[in-house]
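Asks: below are the sequence and a predicted model for it; my questions follow.
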Amino acid sequence: MLFDLFFHHSAILSTVSALSLLTVSTLPTLPTRSESPLSSFGNWGDRVRSQEDDDASSPASIASSVHDVSELEKRYYYFDIRGDDRLGPKLIFRTSKETFTPPTGPENDPRPIRLIQVDDHAQLGKDDLWAIVRDKVVELLDQRRVLFTSVDLVRFGWEDSGVDGPTKVISNVTIWVGAQDNTTTGDVAFESSQDILSLLTEHGIDDVDVAFRESEARFLTGSPLLAPVDDDDHLKNVIHPATTALGLPIAGEKTPRSQGTLGFYFRIGEDLHGVTARHVLFGLSQANECNYPPAPKRNVILMGTKAFNDLLESIQAGIGSLSNSLIFLDGPSSRSRFGGTHDKIERLKDFFAMMEKDWSNPKRRIIGHVVWAPPITGNTPPYGYTQDVCVIKLDKDKFSPNFVRNAVYLGAKIKPGKFMSMMHHRVGQFDFQYPVDRHLLELQDILTADQIRNPTTKDFDDVPVRFVIKNGYKTGTTIGRMSRFESKARKYGLTGHFDSIEATVLPYGKNQYFTAFSRGGDSGSIVAGPKGEFISLLTGGTGSSDSVDIAFNHPNALAFPGANPYFQGN
C-alpha cells in the first residue's frame, strides 16, 4: 500500500520503512507527591508576597537544612529564564561558585538569566558518554530517594555589571536536575551533587557544575476547512484555526475542554491521516491501547470549547478595534482609508456570522476519528523516548477542497524580515528563507539524529545552534533552540512513574513576540527545522503549569506510520 507523507524526496520512504517497531514497556510503581505549580506575578512586590503565601499554605513543605540557599536566591536565581519577566523554577542547590546578588527592593529588578544549549563538551560529547553519565545520575538520584523529574544538560547566561559596563557571562556546562516541589532539601541536593561530581571525576571531568531546581515533567495537554489566505486578505489575523495548515487546535468530541494540536498529515492509499500526542485525546489514567475497529469510534473535533470561543472573541475584538478607528477617519486625508476599513469590518462580520451559524455545534466540527493510540510508555525501544502518539483518520471531504499538504503557518504577527533576522543572528549564515506563499513553510525532509547533533549556525552567544519552529494552539508560532544533548525525564501518576529519554528544545530568549516556546495546549505540534525538516512531535516539558522551561519532544521517526504496528496491515 502506498504511504505518502507529502514529501518531495522518495528517499524518505526507505528511511521510514527501516525504523524499528514501537513496543510497549511496563510501568514500575512508586509512591508519588503532587506538585504545586509556581505562579506568575505582576510586579516584584506581588511576586514576593504571593510566593510567601504559597509556601505557607503548601501541605508538603519540608524542613530547612544546612545547605539550603537563601529565600531570595531560591526565588530569584532563575528569574526571567523563559524570557517573560517572570519567576523561574525555585533553586534548591547549586555547586557553581559565582555570587548571586539578590534584588534589594521593588525598584531593583532581579538579574535575568537565560538557558543556553550546550554545543559540545570535550568528554561528554564523545562516544555517547553523556547518555552513560545521564543514566548513572538517575541511579544515584534513586539511591538518595530524590523524586526527580528530569536530568538535563544546559548552560546559563547573564550579564554582570562592572565599572566598564555590563559583561556577558556564560556558565559552565551544568547537569540540571529537576525535583518535585517540596520533596528535596538542600542537604539531600548537596549529597546528591557530591555523588554526581564524584561520578564525573571517574570520567576525568572537572569542569561541569550541578544544580537542583523544583520542576515538574508534564504533558502539555461541519463545513469544509478553509484555505490559508494571502497577506492582503482581511481575515489573515483570525482565520488560521479554521484552515488546513499545520497547527490546528483539536480536542476529543467527548472531552472538548482538553485541547491540543494536530501535528502532521500523511496518506495511506487514498485515506488521509493525521498525527498528534495521545494525551491530547485520552486521559492519562486510560492505559489501554485503542484500535478502531473493534474499539468504539472516538471522534476528534476541530477546536475544543475554549479554542472556538477564543476564535469568536478574536473576531469580535478585530471588529471593535476597526470600528473605533473609524472615529478618527473623518478628515479629508483620511477619507480614502475609510472605505478600506469599512470593507475589513464587513468581511469580519460575515466571517463571524458564518462561524456562529456553521461551526458552533461541535458535531459539525468533527474532522475524523482515532484509529490507533497505544498506551503512553517511557523508555520505549529502541531509543528510549516517550511513546505518546495517536493516529487519526481524517474526513477527506473536510480537507480536500483546500488541502495544502504539510506546511507550518508562520503567522502574520512577526514580519518576514524580523523573522529572518531572528533565525539568522549572524551575518553570512542563511539556513532559513522566509516562504513567500501565504507564510507557509512546507515540510519536505526528515532531520537525522546526526544533523540534530551538528548544527550549522551560531546564536547571539556565538554558540552553535539549530533554531526550530512550531505552531501550536496555545502559543501560536514560536522559535526555539534544539539541544544536541537529550534529557532523562521521570513522569509521575496515580499508578507510579516511568522514565524516558527526551529530545529537548530550549526557549529562544527575550523578544517582543512570544515568551515560552510552548505551553499547555501545544502538545501534538510538529517541531520543524529552518529548511522545512520534520524534527519532532511536541509532547510535554518541565516547568510550571503556565510556561515551559525545556520542551520535550520525540523525534518523528517514532511517530511516523510504517514504524508502528497499526500500519503493518494497511
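Replies: Yes, it's here.
Asks: alpha carbons only for contacts and neighbour counts from here, please
Replies: OK.
Asks: and stretch 421-428, end to end?
Replies: In stretch 421-428, first residue to last residue: 11 Å (CA to CA, to the nearest Å).
Asks: just stretch 378-392 next, same as before
Replies: End-to-end distance for stretch 378-392: 22 Å, by CA to CA.
Asks: and what of stretch 525-539?
Replies: 8 Å.
Asks: so what's the residue count around residue 173?
Replies: Look at residue 173: counted by other CA atoms under 10 Å, it has 20 neighbours.
Asks: tell me the contacts of it?
Replies: Under the criterion of CA atoms under 8 Å, 6 or more residues apart in numbering, the neighbours of residue 173 are 118, 121, 153-155, 207-209.
Asks: before we move on, what about residue 155?
Replies: Residue 155 neighbours (CA under 8 Å, 6+ apart): 115-118, 170-174.
Asks: how about residue 321, secondary structure?
Replies: Following DSSP: H, G, I helix; E, B strand; the rest coil, residue 321 is assigned to helix.
Asks: distance of it relative to residue 116?
Replies: Per CA to CA, residue 321 is found 39 Å from residue 116.
Asks: tell me where the stretch 151-300 of the chain has strands.
Replies: With strands called from DSSP state E, counting those that start in this stretch, the stretch 151-300 of the chain shows them at 167-170, 173-179, 208-214, 217-219, 249-252, 255-261, 264-268, 271-276, 290-291, 299-302.
Asks: which parts of the third one count as buried, going by neighbours?
Replies: Under the neighbour-count criterion of 16 or more other CA atoms under 10 Å, strand 208-214 has 208-214 buried.
Asks: just put those residues in a markdown table and tack on distance to residue 364.
Replies: Below are the buried residues of strand 208-214 laid out as a markdown table (distance: CA to CA, whole Å):
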| residue | distance to residue 364 |
| --- | --- |
| 208 | 56 |
| 209 | 55 |
| 210 | 53 |
| 211 | 51 |
| 212 | 49 |
| 213 | 46 |
| 214 | 43 |
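Asks: and those, which two are furthest apart?
Replies: Farthest pair in the buried residues of strand 208-214 (CA to CA) is 208 and 214. Separation: 20.1 Å.
Asks: spatially central residue in the chain, please.
Replies: What sits nearest the mean C-alpha location of the chain, by CA atoms, centre = their mean, is residue 518, with 3.7 Å.
Asks: and here's the other structure:
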Amino acid sequence: MEDEVVSDAERLSISYPNATYDFYGTPSGALCVYKNGDAWPVRTGSESQRIIREARAVYDHPIKDTWRAVGERIYALLDDKKVLWTSIDPLAFAEAGKKTFGSLLLWIGVELASLLHEDANTAAEAVTFFLAGAGLKGIEIGFRESIVTRSVSGPKMLGFNPFFDPVPELRKPFTPTLGLSVAPLKTPHFEDIGALYLRESKESDRVFLLTCAHVSHPREQVIALGNVGYNNAVQSMIATIGDHERSIGYWEGIREEHLALIEKTKKTIEKTDKFHNEITKRWTIPYQRIIGEVVHVEPLSYTRDWVLIELSNDKFDWDTFKSNKVYVGGNISPLDYGKIMFPHPEDQAGYTYPQDGLLQAFGVVQAHEIHNPQHLDANGEKCLFVVKNGLTTGTTAGRATGMGSFTRVYNEYDIKETSIEIAVLPYGNTDGPFSAPGDSGSIVLTRDDRIFGMLTSGAGTTERTDVTHLTPYWYIEEEIKKMFPGCHLYEVVE
C-alpha cells in the first residue's frame, strides 16, 4: 500500500509538537520546524484556542552594531550545514495586541519540506555556539518553512484629485500618483510599481522613474499598466457598475426611502461607464501606453534591485502632476489612518491627515534613524510605522524592523541570489500582510512623510507574506548620485 500523504502541519508536528503553535497568527500561517530556548506558553485543554502571536521589531539589542558581519557569518554556517535557508529576520514576538515577550529571535525561513527536525537542531546549535563565542547569549533560533518571492507579477497619464474626481479609486491606476504600475512593452506580464520621480538636475528637463530591476534591459520601452494592472483596472469599472445596478434594484423595492440615493447612484454609474469607454478606446493596446524607456539597470544582486526609466515628457501633464505623493486613502479611512499611525496619546502632537489623502514624500530616512525609531505603539513601545500603496494590496500600514534581513532566492540553475534588506512586519494580527505579489516597486514612507525604501520581495509559506523586504532609499540615492550627481527628487508640486 502506498504511503499516506501527510499534510505539512502533521508532518512537522510529529517531530516538533509546537509546530502549529509557535508562530500561529502570522499572515501565511507559518509553521515552525524547530525552535530552541524555553518553550513558549500554549493553552491546554480540549477546547483551548491557540495563542495568536505577532512578529515585532527589535531595536535596542547588543547585536545591532555588528549585525551585518554576524548575519553573514550565520548564513555561511547554515550553508555549511546544507540548510536551504530563504530568509533570516532578527525580530521578536508578542501576543496579539500586547507587549513584546521573550528575547531576540533569529527567524530563519527554509525551503518547503527541506529541513528535518534533527538537522534544524544541529544547525541551531552551531549558530548558538558561534553567537556565544561572540559574546551574544540568550538569542533564540526559530526555523520556519517560508519562501521569498520577488513580486513580479497613446494618451497622456491622467490627473488625479480624490476630492473632485467622480470615481477616484477607478481613475488612480491611470495616473502618475505613486503606485503607478509599469511593465516592459515586450513582456507586459512582468509588472512593477513605479517608486519615485527624480529629476536629473535643477537645469534638466529629464525626469526619471525609479522602480525594481525586473524591467531589466537598457533602452527597452516601458508601458504604464502591464497585463494584470490594465485588466484589473478595467474589470474594477465593470464590477462597480454591476454592484451599483444591483443596489438600485434593491432600493427600488422601497423607493420612497431611497429616491435620492438611487439618483446619486445612477449618476455614478453614468460617470463610471463614460470613464470605462474612454479608457478602452485609448488605452487598450500596450503600444498606446508607452511612457518612457530604461536608461540604467543595476545588476540584480546584493542589495541592488532598481532601475531608472526616463519618462517621455509628452505623456505627462506636468501642470497637474502630483509629484511624489502616496495615496493613503482607499482601504484605510481618514479616521482609521490616524488611529493606526498615531496610536499612543503621547505621540500625537501635530498630527493632521494629509490633504486629499495624498502623503507627500519629504526627505529620506537615514540608516541611524532606522535603528533608533521614536514612534510609540499602543503599548508605549518604540517602533517605526510605515505606509505604502501597492498594486495588489492598496494602502497598508506596517512596522519596520531595526536591523537588516538576509534573503536568498534559488533559481532553476541552482544559482543563489543573496541580499540584505530592511524588513517590514504586518501592523497587527487583524490587519493582514503588509504586501503581496504584485506590490513590488512600491515606495514605503514613514508616517512623517519621509522615504523609507522600495519594496522588492516578501517571505511566507503562501502568497500571504509574513515579512516584506525592501531596499532602503538612502542606499539607492547614494548609488544614483554616482551616475547622476545632480539627480534629486522631483520638486514638490502645490
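Replies: Done, it's in. This one's a predicted model, so the numbers in the text were calculated from it and none came from an experiment.
Asks: quick revisit: now, of the contacts of residue 155 of structure 1, which are buried?
Replies: When the contacts of residue 155 of structure 1 are checked for burial by 16+ other CA under 10 Å, the buried set is 115-118, 171-174.
Asks: want to throw the residues you listed into TSV with distance to residue 539 of structure 1?
Replies: Listed next are those as TSV, based on distance: CA to CA, whole Å:
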residue	distance to residue 539 of structure 1
115	20
116	21
117	20
118	22
171	29
172	29
173	26
174	24
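Asks: what about residue 253 of structure 1, distance to residue 395 of structure 1?
Replies: For residue 253 of structure 1, the distance to residue 395 of structure 1 (CA to CA) stands at 15 Å.
Asks: again, but for residue 303 of structure 1
Replies: Distance from residue 303 of structure 1 to residue 395 of structure 1, counting by CA to CA: 15 Å.
Asks: which of those two has more neighbours?
Replies: Counted by other CA under 10 Å, residue 303 of structure 1 and residue 395 do not tie: residue 303 has more neighbours, with 29 against 16.
Asks: next up, the contacts around that one.
Replies: Residue 303 of structure 1 makes contacts with 241, 248-251, 256, 259, 365, as judged by CA under 8 Å, 6+ apart.
Asks: try 7 Å this time
Replies: Shown in contact with residue 303 of structure 1 (CA atoms under 7 Å, 6 or more residues apart in numbering): 249-251.
Asks: that one -> structure 2?
Replies: Per TM-score structural alignment, the equivalent position to residue 303 of structure 1 in structure 2 is residue 225.
Asks: next: residue 426 of structure 1.
Replies: Residue 426 of structure 1 maps onto residue 344 in structure 2, by TM-score structural alignment.
Asks: equivalent analysis for residue 245 of structure 1, please.
Replies: Counting by TM-score structural alignment, the partner of residue 245 of structure 1 is residue 177.
Asks: so that match sits against residue 321, correct?
Replies: No - applying CA atoms under 7 Å, one finds residue 177 of structure 2 not in contact with residue 321, separated by 8.1 Å.
Asks: just the helices in the stretch 201-350 of structure 1 please.
Replies: 305-326, 335-359 (DSSP state H, counting those that start in this stretch).
Asks: need those in TSV with distance to residue 227 of structure 1 and mean neighbour count, can you?
Replies: Shown next, in TSV, are the helices of the stretch 201-350 of structure 1 (distance: least, CA to CA, whole Å; neighbours: other CA atoms under 10 Å):
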stretch	distance to residue 227 of structure 1	mean neighbour count
helix 305-326	16	16
helix 335-359	14	15
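Asks: so which of the ones you listed gets nearest residue 567 of structure 1?
Replies: helix 305-326 (31.4 Å).
Asks: which strands and helices sit next to the closest one?
Replies: Other elements packing on helix 305-326 of structure 1 under the criterion 3 or more CA pairs under 7 Å, 6 or more residues apart in numbering; DSSP states H and E are strand 255-261, helix 335-359.
Asks: turn these into a markdown table, columns for distance to residue 13 of structure 1.
Replies: As requested, those are exported to a markdown table (distance: least, CA to CA, whole Å):
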| stretch | distance to residue 13 of structure 1 |
| --- | --- |
| strand 255-261 | 25 |
| helix 335-359 | 37 |
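Asks: just the buried residues of strand 208-214 of structure 1 now: which is nearest residue 273 of structure 1?
Replies: residue 214 (39.0 Å).
Asks: map the closest one across to structure 2 for me.
Replies: The alignment partner of residue 214 of structure 1 in structure 2, by TM-score structural alignment, is residue 145.
Asks: contact partners for its match?
Replies: Neighbour list for residue 145 of structure 2: 30-33, 109-112, 461 [criterion: CA under 7 Å, 6+ apart].
Asks: of the contacts of residue 155 of structure 1, which are still contacts in structure 2?
Replies: Of these, the ones still in contact in structure 2 (both residues aligned by TM-score structural alignment, their matches' CA atoms under 8 Å) are 115-118, 170-174.
Asks: can I get the residues you listed in TSV including distance to residue 385 of structure 1?
Replies: Converted to TSV, these look like this (distance: CA to CA, whole Å):
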residue	distance to residue 385 of structure 1
115	23
116	23
117	20
118	20
170	30
171	28
172	27
173	23
174	22
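Asks: of the residues you listed, closest to residue 360 of structure 1?
Replies: For these, the nearest to residue 360 of structure 1 is residue 115 (42.0 Å; CA to CA).
Asks: what range in structure 2 does the one helix or strand the closest one maps to sit on?
Replies: Using DSSP states H and E, residue 115 of structure 1 sits within strand 114-116. Aligned using TM-score structural alignment, strand 114-116 of structure 1 spans residues 54-56 in structure 2.
Asks: follow-up on the earlier one: ok, the match of residue 426 of structure 1 - how many residues close by?
Replies: Counted with other CA under 10 Å, residue 344 of structure 2 comes out at 16.
Asks: tally of neighbours for residue 428 of structure 1?
Replies: Around residue 428 of structure 1 there are 8 other residues, counting by other CA under 10 Å.
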